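Chemist: Turn this into a model:
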Amino acid sequence: MKLFKISFIITILFSFFGCQSIVEDINDVDPNKIATVSGEVLFTGIQLADIAGQSGILSQAGGVASGYFVGADRLNFIQNYEYINTDSNTPWNNIYQGVVKQARELRSGIDVPNKDFFYGASKVLEAHAVGTAANIFGDVPFSEAANNDIPTPKYDGQVSVYMALQDLLDEAISDLQNAGTSGGIGEDIFFGGDSGNWIKTAYTLKARLYLDVRDYANALSATQNGISSSTETMKYLPPNTLGADTNLLHEVITGSTSGGAIAANGSFLIDLLGTGSESRNNAKTNEVDRAAYYYDGTDINDSGIAGVDEPMNQISLQENLLIWAETSLRSSASNFDTALMKLNEHRANLRNGVYFPVNTGVYDDYVEADFLAGGIENADSSLSKEDALLREIIEERYATFFTTVLGFNDLRRMKKDPVAIQVPVPFNVGSKHPERFLYPFDEENTNGANVPEIADIFVKTAINQ
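Modeler: From the prediction side, this is the model:
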């Protein structure tokens, strides 16, 4: 493989993470010479590109639109729902140049010691990256993407992309089952080469993608083979080497070039976790510790969720449990007990400090009576017990997915639900929440004939119409 094929992605990755300590000796290569790179090193780059795509501007701007953050400085535009298409350039390049192109290059025949493992894991990463792109942008390139013979790839319909990603994940699971590795692959920064953890991650990702398109039965089925322990969560552990390789949110709020771009004071989530009129606290819930982990009192906690070496979740145990809870109930009202059990399993992890330190916070188990008319989760008796439980699950998802793109995805997906069970995120301006982000300027400049014409960020994507 020619080195120039990965030079762009390395530039992007290093601008986000300074990954010299991870991709060891890569700077010893003369960039002006044609050379080869091992599939293992390329795989690490794919992982890092996926992290950058998931945890960069898409999650930050989505967080501003979803009541998690208050946009300031360079993100003041999204606070006012004025998204700039040049801000899509970097995440798009991370997804398509950093993940899709390199994953397909890896699977084109580069020598790797365990082809089934690297092929399977790279397919999971590709599905993760493209799934986010499809959710955020709508129609996106897939079938013709990253093909050197097709410089202007067509855009596939959003729904068809979701279907194709399910097929890709099925292939990934088959590859990883054949690989049967249990470790010993240092270039895998998520799981060290444990194919079993990758398989579980693939199933949770399948559940996410089915949930996005409201295929609740298949989402429920997938969760049952998904992540079942916090040790199986796909997360990046920043090594914090000599002040670099740190948590990306930490970089955003403290860095010299982007510091101050997002704040927290006045955000809806602060109110939801606090003690004011929007508080979700009740006799069985006290969010004091989650609030302290997220915020330092007025701003994002750079010693908590934005600590320099704080793990950055990508696909997690909490996501799997909450999909299981939601899809159980949406699949059938008779699944009330199962949905409640999965919510309580998640709450047990909360009170046991699995997700963040807990000292005085309270997350007691709920019982059926709490959701009946007059119960603590249905005090005004306005909902059925099923809708009252669903409302709590949706609100818990909102509280859980702070700093990820999932909160933004949920906000748009839930618009088809009755208002009474939606999280009442206020509008920053006007009377509509953003429904997507604009296609990148670079893509319009180079592939303009194929880029869908979207008037503004309030145009719903196909799956949310």
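Chemist: okay, CA-based contacts and neighbour counts for the rest of this
Modeler: Will do.
Chemist: thought Asp271 was touching Asn281?
Modeler: No. Using Cα atoms under 8 Å, Asp271 makes no contact with Asn281, being 10.6 Å away.
Chemist: Please give the structure of this sequence too, so both can be compared:
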Amino acid sequence: MMKITKKIVRNLGLFLVLMMASCDSYLDVNENPNNPEDAPISGLMINSTYESAKNIFRVGDITSNYVQYLASPNPASASDTMEPVSNNNTWFNIYNVMTDLTVLIEKAEEQEANHYKGAAQVLMALNLGMGVDIFGDMPFSESFTFETVTPSYDDDEQLYAMIMDFLDEGINNLQGETTVSMGEDDFIYQGDTTKWIAFANMLKARYMIHAKETSDYSASEVLAAIDNGFQSIDDDAKVAFFEQDINPWADVARDNADLLLGGWISEQFIQALDGTSYPAVDPRLGLMVGTTDDDTFVGTVNGAGRGNAPEQGARSTLVEDQYYTTITSPILIATYSEQKFIEAEAAFEIDKNRSYQAYLAGIRAHMEMLEVPQEEIDTYLADPSVSMGEGAFALEDIFKEKWVALFLHPETWNDARRFDYQYKDMDVPVNLNPDLNGQFIRRLPYPDNEVSRNGQNVPDVTLLDRIFWDE
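Modeler: From the prediction side, this is the model:
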């Protein structure tokens, strides 16, 4: 990823303050003197690319406990036990970005800035998809006209059709002529439209694989999108951070070091990589999480808390200066590794050899991203429990390795629900919310603020009601 210029870095903080103050989503229908319609498309692109990456973190921060990457150090914590916590900030941040993108699309259309419009449509698909995947039905069709504070909800399956339309239209616009070209105001690809087109195709594959159990699913269409998607880890969609506004996972690690406890690693994740749950010891473990003061890896049981180990350093946590937690580490939006695992799943029933090779390539891509030494990569891939051969290769192998490779990413919760949480040794948390009847959570509740503002339209759902692709 190209370096962000010092000029953009200097201006970003002030710009974000102004933009976030102006983006009131559909809830404010009064005239706003700082309305984002007054912002230039370049400024809207800065904010939209940056805040889209932050939304990946915001959703991942919620879901990482559900998929047992992280665990709370405190017993019976709501984040572990799957209580119906209101996620007002996440809801509003998703809508704030979509509000900016709505304006960006309109302004780019007026100026015939088709590349900006195409990139904005891809980001709209990304943010809308994040929202639908965790909440289900959402207000969209009536949300950005500033004509109502009580917009109706669109059906989740219909919203998925809109997501695919945004991606197709985005690709078309990115392939066409433009009056204005993107540059360093694009924090993801610095205006490289070829990579934007690959990103859009990768997202098409991501959202199509979600719908694998529906009647509209086509494995050949997923593989066609992948053929036009990422070609290597150099194509990964990501936003790097900087010392003025550090990577949010680095902030979690720093807070934990200062005894503001967070980022404790689940026992499930530790044991999946340390040779306990699976035969192979994974060399990525020490590059992703920290050791205890005794230089060992010890996880925390989800829902049970730290038990008799109250001292800092008695459990593994996120620690500073690793790949995911360096101040300038990128937030990964979509990766070549993820795409290879999507390919492996899509090809499994129709081309087993392609599926198996994609599975191995997905592991290698993630290890190379983490800069695992080549000898250790070769040793891990040579283990018969990892390279089991095409005949013994199963879907659960794909889901397990994808779970490792998408560490802290919200996409894993979509996989966990599609896979019915059948990861080896993954049990429901201790002190589980009794309303779940011993089952894993399937969706987030609608935010309290949305219920109070738009209660007549908010669907009546429980935490066990499923998104359409999970039924």
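Chemist: Any chance you could compute the TM-score here?
Modeler: TM-score for the superposed chains, counting by TM-score structural alignment, normalised by the length of structure 1: 0.81, backed by 414 aligned residues with a Cα RMSD of 3.1 Å.
Chemist: outside of stretch 347-356 of structure 1, which residues touch it?
Modeler: Ser230, Asp289, Arg290, Tyr293, Val358, Gly361, Val362, Tyr363, Asp364, Asp365 (Cα atoms under 8 Å, 6 or more residues apart in numbering).
Chemist: Any idea how far that stretch is from the middle of the chain?
Modeler: Centroid separation for stretch 347-356 of structure 1 versus its chain: 20 Å, with Cα atoms, centre = their mean, to the nearest Å.
Chemist: List the buried residues for it?
Modeler: By 16 or more other Cα atoms under 10 Å, the buried positions in stretch 347-356 of structure 1 come out as Arg347, Ala348, Asn349, Leu350, Arg351, Tyr355, Phe356.
Chemist: which residues of structure 2 fall in strands?
Modeler: Counting by DSSP state E, the segments of structure 2 that form strands are 237-239, 331-334.
Chemist: list the helices and strands the longest one packs on?
Modeler: So the one you mean is strand 331-334 of structure 2. Packing partners of strand 331-334 of structure 2 (3 or more Cα pairs under 8 Å, 6 or more residues apart in numbering; DSSP states H and E): helix 41-66, helix 193-210, strand 237-239.
Chemist: ok so, going back, and the strands of structure 2: which comes nearest Asp155 of structure 2?
Modeler: strand 331-334 (25.1 Å; Cα to Cα).
Chemist: which residues of structure 1 does the closest one align to?
Modeler: Aligned by TM-score structural alignment, strand 331-334 of structure 2 corresponds to residues 312-315 of structure 1.
Chemist: quick one: Leu318 of structure 2 and Gln268 of structure 2, what's the gap?
Modeler: Going from Leu318 of structure 2 to Gln268 of structure 2 by Cα to Cα, to the nearest Å gives 15 Å.
Chemist: mind putting the helices and strands packed on strand 331-334 of structure 2 in JSON lines, mean neighbour count included?
Modeler: Formatted as JSON lines, these follow (neighbours: other Cα atoms under 10 Å):
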{"stretch": "helix 41-66", "mean neighbour count": "23"}
{"stretch": "helix 193-210", "mean neighbour count": "24"}
{"stretch": "strand 237-239", "mean neighbour count": "23"}
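Chemist: As JSON lines, these with distance to Glu169 of structure 2 would be great.
Modeler: As requested, those are arranged in JSON lines below (distance: least, Cα to Cα, whole Å):
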{"stretch": "helix 41-66", "distance to Glu169 of structure 2": "18"}
{"stretch": "helix 193-210", "distance to Glu169 of structure 2": "10"}
{"stretch": "strand 237-239", "distance to Glu169 of structure 2": "19"}
